[in-house]
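[1] 3D model of this:
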Amino acid sequence: MKAAALSHHTRRCLPCTGDDAEATDHGTRQIKGTQQAAVEPLAQTEAVQPVMHTPEHLAERPAWDCGVCGQPWPCAPARERLIRQYGRGTALAMLAWQYLEEAVRDLPDGPPGVLFERFVRWTR
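    Model (predicted):
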């Protein structure tokens, strides 16, 4: 298989290669069946576009405030990201409950009702 055909997939998508090449995590292709593995670079088929990095709204512990906007975490952008990642279902609620348990340990004087509203209620 040509390196150009390999590049349209993630390098770890081995079932798609269909030949004796094994993709690696380092932008190379290892040829199977040799005593000492030969390594060749993957061809670049497209110009690399710069990726704009937007800071993630993550909790800073032990206060559980957002490290970007300073709002109580999960802030609105963090909630939107979590909904995109987990959907509005059981998985999101279970993850939010885990965050609640961690926050209760970090904030033992926090009112339980307020922490529940902050971490779990919004997932419904």
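
[2] all contacts plus neighbour counts: C-alpha atoms, from now on.
    Fine.

[3] contacting residues around the closest residue to Gln30 other than its chain neighbours?
    Computed as CA to CA, 6 or more residues apart in numbering, the closest residue to Gln30 that is not its neighbour in sequence is Val39, at 4.7 Å. The contact partners of Val39, by CA atoms under 8 Å, 6 or more residues apart in numbering, come to Thr28, Arg29, Gln30, Ile31.

[4] helix or strand for the second one, which one?
    Applying DSSP states H and E as the criterion places Arg29 in strand 28-31.

[5] following up with a second sequence; could you model it the same way so I can compare the two?
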Amino acid sequence: MSWSQIGDVLNGEAGNDYSGKSLSLSNDGNIVAIGAFGNDGNDRDAGHVRIYDYDSNTMSWSQIGDVLNGEAGNDYSGKSLSLSNDGNIVAIGAFGNDGNDRDAGHVRIYDYDSNTMSWSQIG
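    As a prediction, the model looks like this:
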């Protein structure tokens, strides 16, 4: 038995992003959530999560919805994450978030709406 890569490599955006340190696959393997807790897109080490869907016809990965950015610097959002079985709900941990106290951390949960092609925070 041998393994075959599906689609292209999903690279991080920049150095020190640590993209792929955390990831989660849907049950069928066609949706993947990738955390990059060192990403600086919303401030230094705010972190983010990108979610991709695999299209077997084009044999490629396409990002679904927007990037889910950490709220503030040093949130380290995406260091932990979990995708639901069908890939439509994702829970994202941000252990450095200061919302309740310094480095208290938090978890945000998002639901994907295929009609609007966007992620909405729930709860």
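
[6] TM-score for the pair, please.
    Laid over one another, the chains give 0.25 as their TM-score (TM-score structural alignment, normalised by the length of the second structure), with 53 aligned residues with a CA RMSD of 4.5 Å.

[7] on that earlier part again, so which bits of the strand holding Arg29 of the first structure are buried?
    By 16 or more other CA atoms under 10 Å, the buried positions in strand 28-31 of the first structure come out as Thr28, Arg29, Gln30, Ile31.

[8] right, and the second one touches Ala23 too?
    If I follow you right, that is Arg29 of the first structure. Yes. Checked against CA atoms under 8 Å, the pair Arg29 of the first structure and Ala23 is within contact range at 4.8 Å.

[9] measure how buried Asp111 of the second structure is and give me the count.
    For Asp111 of the second structure, the neighbour count with other CA atoms under 10 Å is 16.

[10] same question for Leu68 of the second structure.
    Leu68 of the second structure has 20 nearby residues by other CA under 10 Å.

[11] next one: Ser77 of the second structure
    Ser77 of the second structure has 33 nearby residues by other CA under 10 Å.

[12] same check, this time on Gln63 of the second structure
    Burial of Gln63 of the second structure is recorded as 14 neighbouring residues (other CA under 10 Å).

[13] which of the contacts of Val39 of the first structure lies closest to Phe119 of the first structure?
    Set against Phe119 of the first structure, the nearest of those by CA to CA is Thr28 (43.1 Å).

[14] who's the closest spatial neighbour of the closest one, skipping the chain neighbours?
    Pro41 (4.4 Å).
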